[in-house]
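Engineer: next comes the sequence, and after it the predicted model I'd like to discuss.
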Amino acid sequence: MLKNLLTDIAGVRVGHADDKRLASGVTAVIFDKPAVAAIDVRGGGPGTREGALLDVANTVEAIDAIALSGGSAFGLEAGGGVQAWLAEQGRGFAVRGAVIPIVPGAICFDLLNGGDKNWGRFAPYRDLGYAAAKAAGSDFALGSAGAGLGATTANFKGGLGSASAATPAGVRVAALAVVNAVGTVTIGDGPWFWAAPFEIGGEYGGRGLPSSFTPDMLAMRSKGGAAATSVENTTLAVVVTDALLTKAQAKRLAMIAQTGFARAIYPVHAPMDGDVLFAAATGEKPVDPLIGLTELGMVAANVVARAIARGVFAATALPFLGALPAWKDRFG
């Protein structure tokens, strides 16, 4: 049965590990078989692991997992934990007698959300990455969980969302998003989501759009106001399809799919954001390389927008003084 999750793609599992006191966590996307993958980076302040490996000019075609983490640059260690778990399973890219698990990743900044970040000499993200990989399965929580636990937006608690769909030809595509944007996912001070036109079945409240847009609704709201910096914000997304794609085609899918960010976040791809999207293909169904890939990207962008809105819709507020409210606290 389909669950409107990234794991609607066969051979994909997702696991979370987080620490409520830390107010941060890790999400691991595990592929049962290596998946062809690429990356598209549009934010002005990204933090990535193995991003160069995903360049279409470089050798390795397929990956074993993706690690998404809070913790800013400290969170890049989460990939090492996921890699360690995969190594125990004998998974990885073989180089004669050596086997190296391939685990790209990306991070978001959640160091100022009220959680206790005094972790001592070493940050906890490697251990959280291992735990997230070990916990991976077909069901996973949305909202304030995993890498979305500490996420925030300009006006509401951010979080982790997911959604899935299929093209008319039956090629399935799904997305997972960690929403920690400098801008807003909702319109003005109301309950409406920018991604409302793409909502399916009331998955983020069914509020639709306002009857008209006022100047106040279109004014920029930014996390931190004038004090916002290039390292404080990021939306991370993973798009997976069961299509049979080359690495170059996966790159094009990532580029088209990232337009879903612009359908769900206002403003987006700013100097204060580190927006990153990974696209991966499990290689089950052939697609036409022109019209078929274009349609797949179109559906993927819609799915990304829906995943972003669901992340904020499902979030719960952090239990700290001055913490941002959750959408459901005000409108639920």
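Structural biologist: Yep, that arrived. All values derive from a computational prediction rather than experimental measurement.
Engineer: could you use CA atoms for every contact and neighbour count after this?
Structural biologist: OK.
Engineer: quick check: Val287 touching Thr246?
Structural biologist: No. Contact criterion C-alpha atoms under 8 Å: Val287 and Thr246 do not qualify, at 10.8 Å.
Engineer: show me what the helix or strand containing Ala163 is packed against.
Structural biologist: Here Ala163, judged by DSSP states H and E, is contained in strand 159-166. Judged by 3 or more C-alpha pairs under 8 Å, 6 or more residues apart in numbering; DSSP states H and E, strand 159-166 is in contact with strand 172-180, helix 291-313.
Engineer: what residues of stretch 10-19 count as buried?
Structural biologist: Ala10, Val12, Arg13, Val14, Gly15, His16, Ala17, Asp18, Asp19 (16 or more other C-alpha atoms under 10 Å).
Engineer: for the residues you listed, which one is nearest Ile66?
Structural biologist: Proximity of the buried residues of stretch 10-19 to Ile66, judged by C-alpha to C-alpha, is greatest for Val14, which lies at 9.6 Å.
Engineer: what comes into contact with the helix or strand harbouring the closest one?
Structural biologist: Val14 is located in strand 12-19, with elements delineated by DSSP H and E. The contact list for strand 12-19, computed with C-alpha atoms under 8 Å, 6 or more residues apart in numbering, reads 6-7, 24-32, 128-129, 131-140, 145-147, 149.
Engineer: put this beside the first:
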Amino acid sequence: MQIQHDDITDVPGIRVGQITNLEAATGCTVVLCDTAAVGGVDVRGGAPATRETDLLHPLCLVDEVHAVLLTGGSAFGLDAATGIVRYLAEHTIGYDTGVARVPIVPAAALFDLALGSATIRPDAEDGYRACQQASTEAIIQGNEGAGTGATVGKSAGPSLAMKGGLGSASAQLPNGLWLGAIVAVNALGDILDPQTQQVLAGARSSQSGTSQTLFGNTTIAVVATNASLTKAEVNKVAQMAHNGIAQVIRPAHTPFDGDTVFALALGPKASTIPEPARAAQNVSLLGAVAAQTVARAIVKGVRAAQELHGIPASNHRSGYSS
């Protein structure tokens, strides 16, 4: 019997690997799919740094995703995807074009250059090593992977922010299927407990910052399930999962955030077309659970974070289990 971790590795077929550099305050997190997944994405923030997101649109041809990268380092960190592609190619994993298998690796980056080192960023070698370390074991959260240099509550400027981090959670549906989420929390806004509405981590001043101090945010996430979904359906799950960000981050999806949620469905492709109303009901349930799981992962990531380079962390360590 599989040991459950309350994180995204509870979803069958998902492995996670991470590279963490505490001195430079950056890192990357790779989500590997043991079988090709149907992928979707929804970008809500006004300042995204992404790779291969257009390909996930239902109107586009390729319906396979083999890994997703969440990374620090801003746009520089997207280079880590090159290492993931190399790793997958070495293992003959990718979309079959007839002449070669091309690995499909969407990615999103957050801005952590203001903490630690601005010149050390995740690179292709880090992406490759993260794949080598990927496993189904419990995920280390907080100052790990893509959440290493994450901060939150920057409305009064980065010097008055608090520590963000990497969080993950999972849920089992009544039909026995699993859904999990992993989130790197680097928001402009404050993080709230969804039950008490208490600020868990946020700006340490009520004064608003200037436009020059508000850059450098983004909450990025991957939601995965072993349900069978079409490309349109998995994009809807990604869209609904954003509600979890809005539940616990205030404000969310600002022009200074690059909030992005990827969704992966690893279930077998359906041999028959389900009745439309039933299919919509299933997607609605998955989307609602995805939002709740993303919210819980955000809270877990912030509570697990620790002080780094003088940026304090939340004192609220207990979790919640809604």
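Structural biologist: Cool, the structure landed. This is a predicted model, so every value here is computed, not measured.
Engineer: rewinding a little: how about whichever helix or strand comes after the strand holding Val14 of structure 1, aligned to which bit of structure 2?
Structural biologist: As assigned by DSSP H and E, the chain's next helix or strand after strand 12-19 of structure 1 is strand 24-41. The alignment of strand 24-41 of structure 1 onto structure 2 (TM-score structural alignment) spans residues 26-43.
Engineer: how about the helices of the stretch 101-250 of structure 2, start to end?
Structural biologist: For the stretch 101-250 of structure 2, the helices defined by DSSP state H, counting those that start in this stretch occupy 124-133, 231-248.
Engineer: out of those, nearest to Gly153 of structure 2?
Structural biologist: helix 231-248 (12.2 Å).
Engineer: how much does that closest one deviate in direction from strand 26-43?
Structural biologist: Counting by axes from the mean of the first three to the mean of the last three C-alpha atoms, to 10 degrees, helix 231-248 of structure 2 lies at 120 degrees to strand 26-43.
Engineer: okay, the angle between helix 231-248 of structure 2 and strand 178-185?
Structural biologist: Using the same axes, to 10 degrees: helix 231-248 of structure 2 against strand 178-185 is 50 degrees.
Engineer: superposed on structure 1, what's the mean shift for helix 231-248 of structure 2?
Structural biologist: Helix 231-248 of structure 2: mean distance to aligned residues in structure 1 after superposition is 0.7 Å, counting by mean C-alpha distance after the TM-score superposition for structure 1.
Engineer: enumerate the positions of that helix that are buried.
Structural biologist: 231, 233-248.
Engineer: which part of structure 1 matches it?
Structural biologist: Under TM-score structural alignment, the match for helix 231-248 of structure 2 is residues 247-264.
Engineer: so what's the gap between the matching stretch and the chain middle?
Structural biologist: 13 Å (C-alpha atoms, centre = their mean, to the nearest Å).
Engineer: hmm, back to that, with structure 1 overlaid, how far apart is the match of strand 24-41 of structure 1 on average?
Structural biologist: Once fitted to structure 1, stretch 26-43 of structure 2 is off its aligned match by 0.4 Å on average (mean C-alpha distance after the TM-score superposition for structure 1).
Engineer: distance from that stretch to the middle of the chain?
Structural biologist: On the basis of C-alpha atoms, centre = their mean, stretch 26-43 of structure 2 sits 8 Å off its chain's mean C-alpha point.
Engineer: ok, now stretch 37-52 of structure 2?
Structural biologist: 10 Å.
Engineer: before we move on, what about stretch 277-297 of structure 2?
Structural biologist: Distance, centroid of stretch 277-297 of structure 2 to centroid of chain: 16 Å (C-alpha atoms, centre = their mean).
Engineer: kindly report the same for stretch 16-28 of structure 1.
Structural biologist: Taking mean C-alpha positions (C-alpha atoms, centre = their mean), stretch 16-28 of structure 1 and its chain are 14 Å apart.
Engineer: any chance of the buried residues of stretch 10-19 of structure 1 in CSV, plus distance to Phe313 of structure 1?
Structural biologist: Converted to CSV, those look like this (distance: C-alpha to C-alpha, whole Å):
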residue, distance to Phe313 of structure 1
Ala10, 26
Val12, 24
Arg13, 22
Val14, 20
Gly15, 20
His16, 19
Ala17, 21
Asp18, 19
Asp19, 21
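Engineer: which of those residues lies closest to Ile63 of structure 1?
Structural biologist: Val12 (12.1 Å).
Engineer: please report how far the corresponding residue of structure 2 for the closest one lies from Asp259 of structure 2.
Structural biologist: Val12 of structure 1 maps onto Ile14 of structure 2 when the alignment is built from TM-score structural alignment. Computed with C-alpha to C-alpha, to the nearest Å, the distance linking Ile14 of structure 2 and Asp259 of structure 2 is 22 Å.
Engineer: returning to that earlier point: next, the buried residues of the match of strand 24-41 of structure 1.
Structural biologist: 26-33, 35-43.
Engineer: ok, the nearest residue to Ile256 of structure 1 once chain neighbours are set aside - contacts?
Structural biologist: Using C-alpha to C-alpha, 6 or more residues apart in numbering and skipping the chain neighbours, the partner closest in space to Ile256 of structure 1 is Gly297 (5.2 Å). Contact analysis of Gly297 of structure 1 by C-alpha under 8 Å, 6+ apart lists Arg252, Leu253, Ala254, Ile256, Ala257.
Engineer: how close does Gly297 of structure 1 sit to Pro210 of structure 1?
Structural biologist: 28 Å.
Engineer: likewise Ala257 of structure 1?
Structural biologist: 26 Å.
Engineer: just give me the neighbour total for the residue nearest to Gly161 of structure 1 when sequence neighbours are not counted.
Structural biologist: Counting by C-alpha to C-alpha, 6+ apart, Gly161 of structure 1 lies nearest to Gly311, which is 3.6 Å off, once chain neighbours are set aside. By other C-alpha atoms under 10 Å, 30 other residues sit near Gly311 of structure 1.
Engineer: map Gly311 of structure 1 across to structure 2 for me.
Structural biologist: Looks like Gly311 of structure 1 aligns to Gly301 there (TM-score structural alignment).
Engineer: wait, doesn't its match sit right on Ala181?
Structural biologist: No. When contacts are counted by C-alpha under 8 Å, Gly301 of structure 2 is not listed as touching Ala181 (11.4 Å).
Engineer: quick check: neighbours shared by the two?
Structural biologist: By C-alpha under 8 Å, 6+ apart, the residues touching both Gly301 of structure 2 and Ala181 are Ser168.
Engineer: doesn't Thr88 of structure 2 belong to a helix?
Structural biologist: Let me fix one detail, which is that residue 88 of structure 2 is Leu and not Thr. Yes. With DSSP: H, G, I helix; E, B strand; the rest coil as the criterion, Leu88 of structure 2 is assigned to a helix.
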